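# From the sequence below, what's the structure:
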Amino acid sequence: MNDYVLLPCPADDRLLVLGMRWHTILGSRLDLRARQKARQAKASHYAHAENSEAVGVVRLHRADRGEAGKIHSAALAFAAEHRQGIVALRASLPDGRVWVVAAQAGKVLTQSDRIYPTDGDARMALDDLAERYGDGLTVLSFEDDDPPGQSLAAMLGESAQRHLLRPAGWALPSVPRPLAVAVLGCLAAFLLRGLWDWYQGVRSDPPPVPQRVDPQAAWSEVYSQFERRTRVHAGKDWTALLSGLAELPVDVGGWRLSSAQCKRAVAADWSCLARYGRAHRLATNASFLAARPSGWHENWQPMDAVVAEFAIAGGGRALDLAKLKSLAQHENEIITSLQQLLPVLSSATLGDATPVRLEAPRDELGQPIPAMGGGPLILERALTLEGPLRSLFLTPDTLSDQIEWRSVSLTVDEAAEPSLNRSRLMAGLSGVLYAHE
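Alright, predicted model coming up:
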């Protein structure tokens, strides 16, 4: 249970813990069951999201327990950022090890949040997840940060109390009765002395009155933070992204392109992977390296395939709630424009509109502040478009400033028979569409 890693957040004194052990809990009062599970596992601390059926446990070293008040679960933060579908993350750590975490519908999967000694071990774990979940699994990748932990820390956001580790508590061991009586007597004496000192302090120095928190200003800051961390795209942004994939070389030193995938990184750019297979009998690793574009990094697998890693400029801008269209406008304008595109697509899926989950601010006593009447109700729905790469260039501009694209994929099928909605270059766009009520 102690095989964990603590990473500092570059911008403040918070710490991220990687490598917790996750368990499934069932029944009512999940908060109580989460703590009971942590005690059963002999953990010192645990992480649990409200109403979640997953709890992560860890036994911190004594030297780390003094920092427990600022340690946050990286897996819980990742799951909160990916509440739709099944998403996994491979992140290289400064010491050369690799962290793998996966979440399904915002819940950390029990077989993830593991630290592997080599990248090969991590990729085997991802392969196991792919076999279990098939095409429904989306894999993200973070490489070494400078400073370390910057990309992972960005998942926490500016307010992340829900990701903070909680103490599991402790129980008295079985001891002889006389010794237990003596220990309890000493504790009672210390407690009485502490109460007396506290009483004397109260009489002499009354505690300061907490400064009142303005509910309207607190909720306004919550919406401002959501706008800053949500990045929406315009037509020129996804056109540039698709062009980056369309310009990938099909043949690199005798190696043929088979697929590519880009994920929106925590930063503004897109993190991309392109898979090439050894197609010519005289092709070698050296011939690939001599012909491949600059700025690529390769992972060989091991004799006849290579995965090239590269980045594409992300584009996009922070969400502006004032520019969001209503759900009724979406149904009339955006959905209509998407329906007009259906004949040249192989598939298109649009999820139900659900309210965006925002963490309520706290008042001066640390209690959640109820939502203010008249505040905006922000809705989100998943959108996926699949079809020939040429067709996705026709994605309508009505989506501009309403959509946050999160992933794009490309598949090369040399045997495909071209048609209106089929080609040898098939692509997919996946993201979240925002609206107000």
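# rest of the way, CA atoms for contacts and neighbours
OK.
# Pretty sure residue 89 sits against residue 141.
Yes - the pair residue 89 / residue 141 is scored as a contact, 5.5 Å apart, by CA atoms under 8 Å.
# Skip the chain neighbours and tell me the closest residue to residue 141.
Spatially, and ignoring its direct neighbours in sequence, residue 141 is nearest to residue 90 (4.8 Å; CA to CA, 6 or more residues apart in numbering).
# need the contact list for the one you found.
98, 99, 100, 101, 122, 139, 140, 141, 142 (CA atoms under 8 Å, 6 or more residues apart in numbering).
# what's the burial count for the last one?
Neighbouring residues of residue 142 were enumerated by other CA atoms under 10 Å; the total is 19.
# hang on, isn't it packed against residue 151?
Yes - between residue 142 and residue 151 there is a contact under CA under 8 Å: 7.1 Å.
# can you pull out the strands in the stretch 101-250 of the chain?
Taking DSSP state E, counting those that start in this stretch as the test, the strands found in the stretch 101-250 of the chain are 107-108, 114-116, 137-142, 166-167, 231-232.
# same for the last one, what does it pack against?
In terms of contact count using 3 or more CA pairs under 8 Å, 6 or more residues apart in numbering; DSSP states H and E, strand 231-232 is assigned the packing partners strand 317-318, strand 403-412.
# One more, please, to line up against the first structure:
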Amino acid sequence: MLDTIIIDVNSETSIVFGGINWSALIGSNLAGQSEKIAASMKATHYVAAGEHSASVGTTKLLSYKTEDKGRNFYSAAAVFAQAHQSGVLITTQEMSDGRVWVVAAHDGAVIRDTDVLVFKNEADDLIAEIKQRHSNAIEISGDFETLHYLNAKSQLLPIKNAFQKIPTAAKLLVAGLLVLVIADTCWTQYKKYKLRQNNALEISQYIDEDAEWNKAIDEWAASIKLDGQKGLLHIYTTLGNSVPPKIGGWNLLEVNCLNAVAGWSCNARYEAGINSSNLTFKNNLPNGWEARWDGLTNAIGTWTIPVERHHIDRQKIPTIGDFSLNYISSLQRILPALKKVDITSPTKAQIATPEVFVNRGHGDELITIPFPSDNTSGIELPSIQTFDIEGPLRTLAVLPLIEEVAIKQLRFIVGGHGSASTLRESILTAKLTGEFYVR
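Purely as a prediction, here's the structure:
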């Protein structure tokens, strides 16, 4: 029996029940991530994640089901999730072959391991499992609005390879140009290759490329100072113990600390209150603070927090695979307590290409050392992933960080005292930015 049932709405539209694998994404550019994941899983179609839902759905539709040109396919599970944007909801539908379609959604996102076609007893077991995982899950029945939600958020998009994305006219034009230039290009590239080969051979006779590159990476590592988990807890507790909510009748609005050479450069902004003045602010400043003013109703206290940071140990930098599995898993456990988490994809660290002076019989000559082509010593170039995290200030006390992290900014804002606190909202809202180092 097939894992997917496709029901035709009309000559141009079909709805797919079951057979779609759903998984949650984090970070930015969710649509781009969705297509990459679908391609890596060798899927034929996918439902893209986005602002409406952080879940991407991937599936393999048989070719005879999709051979009609111009026909659009939509996910019934994505339609259900769109129609139910709040809470954890479960629904079932008996299909024509006697099986039961089971799907569940959490705040508008399809829950993983649902959107399946199973027999009645299996459906009951799956529903019980979902309710065990989500104590607030509610099972609903009856038809739900379908046609209204057949849109880009529920459409199963076909996977196209790079060649298929190129228009036919462009393919013909490129082919013609390639025929005209290929002979000249091949000869030019061959000459360049031989020149590079000769230069590399000549350089290798004078210079140890591996040693020079290891030295360049060590110099880069010495310029990076890390905070790690202890550094976050230190600045968190220091601010909590040293920043008064009121100074001479002035009320705290926000605190902002930036990474500096000697530690942290901090400032706290206060708003004028009853019987406050610049003089009352100045006379009641904590020790080590300096005062300045912004207009008549804002006062700012500035101070520095000394801290000793440590350098990167190249051998302890986590691999991208280990970071993605272990650290991201620990971060995912506290996502419900955060408003925003953006982590960029890894980009190679900007390491200066090593240069040395060599005397080859014609005086000193400055030579640029290329990265070893064979890399027999296994040199690994570090990469950087920047992050931007927002949430209640209290969440920073349990926020996991790897040791190979440099915090760039910690800022928190005091909100209105009349607003209610939730898991993701608080009177004190914090913003944390920085860089993870991986390899």
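# Fetch the TM-score of the aligned pair.
The TM-score (TM-score structural alignment, normalised by the length of the first structure) is 0.49; 222 aligned residues with a CA RMSD of 1.6 Å.
# Pick the most deeply packed of the strands of the stretch 101-250 of the first structure.
strand 107-108 (a mean of 28; mean count of other CA atoms under 10 Å).
# related to what we said a few turns ago, got a markdown table for the strands of the stretch 101-250 of the first structure, with distance to residue 219 of the first structure too?
Listed next are those as a markdown table, based on distance: least, CA to CA, whole Å:
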| stretch | distance to residue 219 of the first structure |
| --- | --- |
| strand 107-108 | 26 |
| strand 114-116 | 36 |
| strand 137-142 | 32 |
| strand 166-167 | 26 |
| strand 231-232 | 20 |
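# and of those, who's closest to residue 387 of the first structure?
Of all these, strand 137-142 sits nearest to residue 387 of the first structure, with 18.2 Å by CA to CA.
# what's next to that closest one, contact-wise?
Taking CA under 8 Å, 6+ apart as the rule, strand 137-142 of the first structure contacts 85-92, 129-130, 151, 263, 265, 271.
# Just those: which are in helices?
129, 130, 151 (DSSP state H).
# Return the members of the residues you listed classed as buried.
Buried members of these, scored by 16 or more other CA atoms under 10 Å, are 129, 130, 151.
# Out of the helices and strands packed on strand 231-232 of the first structure, flag the one nearest residue 224 of the first structure.
strand 317-318 (10.1 Å).
# Same question for the helix or strand following the closest one: list its buried residues.
Later in the chain than strand 317-318 of the first structure, the nearest helix or strand by DSSP states H and E is helix 327-329. Neighbour-count burial for helix 327-329 of the first structure, with 16+ other CA under 10 Å as criterion, is recorded at residue 327.
# same for helix 327-329 of the first structure, what does it pack against?
Where contact means 3+ CA pairs under 8 Å, 6+ apart, helix 327-329 of the first structure is not packed against any helix or strand.
# Which one of the contacts of strand 137-142 of the first structure is nearest to residue 410 of the first structure?
Comparing those against residue 410 of the first structure with CA to CA places residue 263 closest, at 12.0 Å.
# picking that back up, so the residue nearest to residue 141 of the first structure versus residue 120 of the first structure, what's the distance?
Distance, residue 90 of the first structure to residue 120 of the first structure, by CA to CA, to the nearest Å: 11 Å.
# And for residue 62 of the first structure?
32 Å.
# Next SSE downstream of the helix or strand where residue 187 of the second structure lies?
According to DSSP H and E, residue 187 of the second structure maps onto helix 168-204. The element immediately downstream of helix 168-204 of the second structure (helix or strand, assigned by DSSP H and E) is helix 209-223.
# Could you identify the helix or strand that succeeds that following helix?
Taking DSSP H and E, what comes next after helix 209-223 of the second structure is strand 225-226.
# Count the neighbours of residue 78 of the first structure for me.
By other CA under 10 Å, 25 other residues sit near residue 78 of the first structure.
# that's a helix at it, yeah?
Yes - the assignment for residue 78 of the first structure by DSSP: H, G, I helix; E, B strand; the rest coil puts it in a helix.
# and residue 269 of the second structure, what does it touch?
252, 253, 254, 255, 298, 299, 300, 301.
# Check the gap between the last one and residue 216 of the second structure for me.
Taking CA to CA as the measure, residue 301 of the second structure and residue 216 of the second structure are separated by 41 Å.
# So which of the contacts of residue 269 of the second structure belong to strands?
252, 253, 254, 255, 298, 299, 300, 301 (DSSP state E).
# Give me the neighbour count for the second one.
Going back to what we said before, that points to residue 253 of the second structure. Neighbourhood size, residue 253 of the second structure [other CA under 10 Å]: 20.
# now the first one
Using other CA under 10 Å as the criterion, residue 252 of the second structure is surrounded by 23 other residues.
# repeat for the third one
Here the number of neighbours of residue 254 of the second structure (other CA under 10 Å) works out to 20.
# what's near enough to touch it?
So residue 254 of the second structure contacts 268, 269, 270, 411, 412, 413, 414 (CA under 8 Å, 6+ apart).
# Can you give me the neighbour number for the closest residue to it other than its chain neighbours?
Leaving aside its chain neighbours, residue 254 of the second structure sits nearest to residue 413 (4.3 Å; criterion: CA to CA, 6+ apart). Burial measure for residue 413 of the second structure: 20 neighbouring residues, criterion other CA under 10 Å.
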